[in-house]
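Enquirer: Return a 3D structure for these sequence lines:
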Amino acid sequence: MTTAAPALLETVELETGPQPAWTVLWLHGLGDSGEGWAPVVPELLRQDWPSVRFVFPHAPVRPVTINNGVRMPAWYDIRDFQDLANRADAEGVEQSVAQVEALIAREAERGVPASRVILAGFSQGGAITLAAGLRRREPLAGLIALSTYLPLGERLIREAAPQASAQPVFMAHGSHDPVVPFQGGQLAAAGLRSLGFEVEWHTYPMAHQACGEEIEAVADWLGRRFAQA
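Expert: Okay, here's the model as predicted:
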């Protein structure tokens, strides 16, 4: 029996020029939407970049246990806030990874192969970025994981595809983060490095948020990816 492909998520899209040669697929955090991160595009852009399509999907709306079951945009349910290894529900993670893969496949249909797709995410979106990235047998151009952790504990490390470690990774975390502990981000980076990933790590004196210096570092990292193609 074949499994039906997931319906494509609704997205916000911004193109920096005609016929984009690259795609940055950016996943928002819990309770947010694609519109929440779209304003970052002008802060990222550099004059020497090729044309880029930025795709900001909206997460499905689902009940979130730690928020008393209130329905909100979420990439997965959060059942245990304290235990990071068991915070994410596996079914929700798997569903979201499949939806992200469908968006990556659409980019290939639009002329941007996986080798020129960057997958990025903040918080919950960063967790899905890492979960999807670890499964990739056809490496993406890179992964950006901000203020996040590795969901499902050691399971993703055990199940990682051997080809996945070819993907360079940018990670950044606030040292005062009360939502995703700083140590959770460090553990995720260590787990990726144990598999052979090249991880560029940045720390900022902030809470669960982004800052201008961080966005500047992301832009520098993206520029290096584009220049290597």
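
Enquirer: C-alpha from now on. contacts and neighbour counts both.
Expert: OK.

Enquirer: Spit out the contact partners of the closest residue in space to Arg137 that isn't next to it in sequence.
Expert: Excluding the flanking residues, the one nearest Arg137 by Cα to Cα, 6 or more residues apart in numbering is Gln163, at 5.2 Å. Counting by Cα atoms under 8 Å, 6 or more residues apart in numbering, Gln163 makes contact with 136-139.

Enquirer: I'd like the structure of this one too, to check against the first:
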Amino acid sequence: MFQRQQRSLTSLELSPEKESKSHLIVMLHGYGSNEKDLIQLAPELLPECRYTSPRAPLQLDHEMYGWFPIGFTPTGLSVDPDAVKEALKQCITYLEEVIVSFRPPEGKVFLLGFSQGAIMSYMTAFTRPDLLHGVIALSGQLPESAMPEISSPELLKTIPFLVLHGIYDDILPIEKGRAARLWLEQHTLDLTYHEYPVAHQISGVGVTTIRTWLTEHLPR
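Expert: Below is the predicted model:
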């Protein structure tokens, strides 16, 4: 049963079967979506985990939200680095709140982000790796022009990453996923990368991959 919570960001949450010391998975939706999106995957993942899905702070339309504005130009997408930094600040504040509320093991969470939510997951890992057990980046890309300074390269190396991307993605082309793979191979020690014959979406096989990866990476 999903429960709505009001923190610094409105969110939906799914409690685990057993409440004590559950691992916490924070789900960051993409541009134009909302908190009701990724949380629908939770019942297909691990029942022993707690899931929370915050609504991004920027309202675009009715029930459509984003983490930061996107500009559409003849040469591609553009972003305002200052707006990206503000979105990251709000995301980190939310993570700190839920860590205090739920006290997950070691005071850390897993981040699962889709599209723009994957960008937010990358940026959080690059700036606050101390908050994370791992990152699941789905159909995303590196922050590129808004790339933050890596706060702790040695700590970042210890963060496991799962990156999934659709070969036929027409929103963020497969080259974006491959570029993220190449960068992460140089900066992390635990990277799992998969491509699937799908568009800008999460496939059923991808959900199985996520579940298996989480099972292997939950701290015991």
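
Enquirer: Just give the TM-score of the two.
Expert: The pair, once superposed, lands on a TM-score of 0.86 when counted by TM-score structural alignment, normalised by the length of structure 2; 211 aligned residues with a Cα RMSD of 2.4 Å.

Enquirer: circling back to that earlier point, got a winner among the contacts of Gln163 of structure 1 for most neighbours?
Expert: Pro139 (22 neighbours; other Cα atoms under 10 Å).

Enquirer: Test my guess that that residue contacts Gln167.
Expert: Yes. Using Cα atoms under 8 Å, Pro139 of structure 1 is in contact with Gln167, at 5.9 Å.

Enquirer: Are there residues contacting both of those two? Which ones?
Expert: Shared contacts of Pro139 of structure 1 and Gln167 (Cα under 8 Å, 6+ apart): Gly133.

Enquirer: Out of the contacts of Gln163 of structure 1, which is nearest to Trp22 of structure 1?
Expert: Pro139 (14.4 Å; Cα to Cα).

Enquirer: how about that closest one, secondary structure?
Expert: coil (DSSP: H, G, I helix; E, B strand; the rest coil).

Enquirer: same thing with Met120 of structure 2?
Expert: With three-state DSSP as the criterion, Met120 of structure 2 reads helix.

Enquirer: Within the helices and strands, which one has Ala199 of structure 2?
Expert: Under the criterion DSSP states H and E, no helix or strand holds Ala199 of structure 2.

Enquirer: what residue of structure 1 matches up with it?
Expert: Mapped onto structure 1 by TM-score structural alignment, Ala199 of structure 2 lines up with Ala207.

Enquirer: in which helix or strand would I find the closest residue to that match other than its chain neighbours?
Expert: Excluding the flanking residues, the one nearest Ala207 of structure 1 by Cα to Cα, 6+ apart is Asp177, at 4.0 Å. For Asp177 of structure 1, there is no helix or strand it lies in under DSSP H and E.

Enquirer: What residue in structure 2 is paired with Asp177 of structure 1?
Expert: In structure 2, Asp177 of structure 1 lands on Asp169 (TM-score structural alignment).

Enquirer: With Ala137 of structure 2 as the reference, measure out to the residue lying farthest from the centre of structure 2.
Expert: Relative to the centre of structure 2, the most outlying C-alpha is that of Pro74, 28.1 Å out, by Cα atoms, centre = their mean. Applying Cα to Cα, to the nearest Å, the value for Pro74 of structure 2 to Ala137 of structure 2 is 27 Å.

Enquirer: Aligned against structure 1, show me the partner of Trp213 of structure 2.
Expert: Under TM-score structural alignment, Trp213 of structure 2 pairs with Trp221 in structure 1.

Enquirer: With Ala125 of structure 2 instead?
Expert: By TM-score structural alignment, Ala125 of structure 2 lines up with Gly133.

Enquirer: Its match contacts Ala164, correct?
Expert: Yes. With contact defined as Cα under 8 Å, Gly133 of structure 1 counts as touching Ala164 (6.5 Å).

Enquirer: Among those two, which residue is more densely surrounded?
Expert: Comparing Gly133 of structure 1 with Ala164 by other Cα under 10 Å, the one with more neighbours is Gly133, at 27 against 22.

Enquirer: In a strand, the more buried one, correct?
Expert: No. Secondary structure of Gly133 of structure 1 (three-state DSSP): helix, not part of a strand.

Enquirer: Spatially nearest residue to Val198 of structure 2, not counting backbone neighbours?
Expert: What sits nearest to Val198 of structure 2 in space, not counting adjacent residues and going by Cα to Cα, 6+ apart, is Gly166, at 4.7 Å.

Enquirer: Tell me who's in contact with that neighbour.
Expert: Contacts for Gly166 of structure 2 (Cα under 8 Å, 6+ apart) come out as 139, 173-174, 195-201.

Enquirer: For it, give its distance to Arg50 of structure 2.
Expert: From Gly166 of structure 2 over to Arg50 of structure 2 (counting by Cα to Cα), the distance is 27 Å.
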